[in-house]
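**Student:** Sequence plus the predicted model coming up.
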Amino acid sequence: FRQMLENRTSSALRLLDMQNNYMSFRTCGELSRLAERRGMKVRLAGNRVLDEVFNSVSHGFGELLAIAGSVFLAKQLGERPVYQVCVIVMYCAALNILYTCSMLFHAFFALGRTTVYIFGVLDYSGIFVLIAGTYSPILGVLLYDEWWAAGLLAAIWTIAVVGIWTAAFYRGPYQIPLRLSLYISMGWAVIGLICPILRRLGRWGTAWLVAGGVLYTGGVPFFVGGRHMGIVPSHTIWHLFVLGGSAAHYVFVYKYIVRRKVLPQVSEALDTEMSVPLQPL
């Protein structure tokens, strides 16, 4: 194939279908470069087997951790109000959706265009779901008494739905930049909440939240890179950054939201104190 592609006199060939041949990353890259020089299209779905094994196993491991973490969090909820239980469950569900969809997308890489398309949409959608799901315990439990919390949470989920729609139906230019801009802008919108979070949790609690965002964002260059670091594909390194970001946010949710006792507001505490009858001296 390389000799054929390098032969510039063979100009009739316009499409080379090399799907499901289980070729390596290096071979696929070489074919892509040669085809680009010739102005040809080359279909390479169903290849890069080792890459997809790394990708699927890394987030399969993440899904096992997500299941264990969800069960553990569920046991810690105790007598919390129903609405708080619901938003914690939303967070756990979002975590499991992300890792399950990502694992299956990479595991089913050779099952045909329709299957790859469906699970690709689910994979991209899982990121939107996790971002909105992570906001849910922050706005629904930690900051629930702020007048703007419910409206902001609804807005975040609305943006997530719009993002899912773009993943499923938008076929115009700049698809990846559009999704990345939505991911990053949604995630870092939390900067607007830093002051109220700092007042309630202090520096260490806020640091776990920010650390998760930094890890997620730090993996973006590997997400768009499409290269290898030794034998490890850059996409797998992106997966490792996602695992790190998820772990940091899990610690934040568990230690500073689930385990945190909801203290009464200052006005409520004063009312309680004033209602205690004075004892005679």
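**Tutor:** Perfect, thanks for sending it. Treat the numbers as computed from the prediction; the structure is a model and nothing was measured.

**Student:** Please make it C-alpha for all contacts and neighbour counts, starting now.
**Tutor:** Fine.

**Student:** Could you check the longest helix belonging to the chain and say which residues are buried?
**Tutor:** Counting residues, the longest helix in the chain under DSSP state H turns out to be helix 49-76. By 16 or more other Cα atoms under 10 Å, the buried positions in helix 49-76 come out as 49-52, 54-60, 62-63, 65-67, 69-70, 73.

**Student:** another structure for you, compare them:
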Amino acid sequence: MSIDYSRPLMRGVTHLVMFFVSFIACCFLIYYSNSYLEITANSIYSIGLCAMFGISALYHRLNCSIKTKLLLRKLDHCGIFIMIAGSFTPVCLLALPSESGNILLTIVWSLAFIGIIQSIFITRIHRWLRATIYLIVGYMVFPFIKVLYISLSLYKLILIAAGGAVYSLGAIGYGLKYPKLNPKIFGFHEMFHLLVVIAAILHFIAIYNLI
């Protein structure tokens, strides 16, 4: 395998860097967890986060056979669903009342599982539809806004809301192929990746403050 030079120069770079940053940060997150529940919830979150960035970096940076590329593409899309559900896991298990948290967690992981099945077996869908599916899974939090408001401090709530807003901007830009920047160096897809990085950092800070 070698670097794929046919894509924008910065394609996958931010996610490659974030894989290593996330791995180190998540090691600290798990190390400072205080109970088995915190360790479990944060481990699931960490696996999802690192898997998303790692698989994305491989898919977008490496030049490989068509068969391998298609496999990585499926895994890349699956990784997004795992990351979304993984990000919900610490919030549901550590911050929300058990009943509300378990309901939300079941809904999100069920939808993520459906999204993973779709990513594996139904690969030819429009990018707008794919972006919409990601948003639907993430927006499952809305019926639980009141519970979140009661359970979380304003600081954590702002971090989670800001992260969700940035993820949404990224998904919309991905669907619209916007903004049109420099396609040889840093295009709309790279902006999408950058927004994912920013949102992931905001959510990591919020989750770290749950322990």
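**Tutor:** Looks like it came in fine. Here the structure is a predicted model, which is why all the values come from computation and not from measurement.

**Student:** residues in structure 1 matched by stretch 195-203 of structure 2, start to end?
**Tutor:** Under the alignment (TM-score structural alignment), stretch 195-203 of structure 2 falls on residues 241-249 in structure 1.

**Student:** So what touches the matching stretch?
**Tutor:** For stretch 241-249 of structure 1, contacts defined as Cα atoms under 8 Å, 6 or more residues apart in numbering pick out 59, 62, 95, 134, 208-209, 211-216, 218-219.

**Student:** on average, how far is that stretch from the matching bit in structure 2?
**Tutor:** Superposing on structure 2 places stretch 241-249 of structure 1 at an average distance of 0.3 Å from its equivalents, by mean Cα distance after the TM-score superposition for structure 1.

**Student:** What residues does the residue lying closest to Pro179 of structure 2 once chain neighbours are set aside make contact with?
**Tutor:** Of all residues not flanking Pro179 of structure 2 in the chain, Phe188 sits nearest, at 5.2 Å (Cα to Cα, 6 or more residues apart in numbering). Contact analysis of Phe188 of structure 2 by Cα under 8 Å, 6+ apart lists Gly173, Tyr174, Lys177, Tyr178, Pro179, Lys180, Leu181.

**Student:** Can you turn the buried part of the residues you listed into a ChimeraX selection?
**Tutor:** The buried subset of these, as determined by 16+ other Cα under 10 Å, is captured in ChimeraX by this line:
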select :173,174,177
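
**Student:** For the contacts of Phe188 of structure 2, which ones persist in structure 1?
**Tutor:** Compared against structure 1 with both residues aligned by TM-score structural alignment, their matches' Cα atoms under 8 Å, the contacts of Phe188 of structure 2 retain Gly173, Tyr174, Lys177, Tyr178, Pro179, Lys180, Leu181.

**Student:** Look up how far Ile138 of structure 1 lies from the aligned partner of Glu38 of structure 2 in structure 1.
**Tutor:** Matched to structure 1 by TM-score structural alignment, Glu38 of structure 2 sits across from Gln84. As judged by Cα to Cα, to the nearest Å, Gln84 of structure 1 and Ile138 of structure 1 stand 10 Å apart.

**Student:** Same question for Leu65 of structure 1.
**Tutor:** In this view, Leu65 of structure 1 and Ile138 of structure 1 are 21 Å apart by Cα to Cα.

**Student:** do Pro196 of structure 1 as well
**Tutor:** Applying Cα to Cα, the value for Pro196 of structure 1 to Ile138 of structure 1 is 11 Å.
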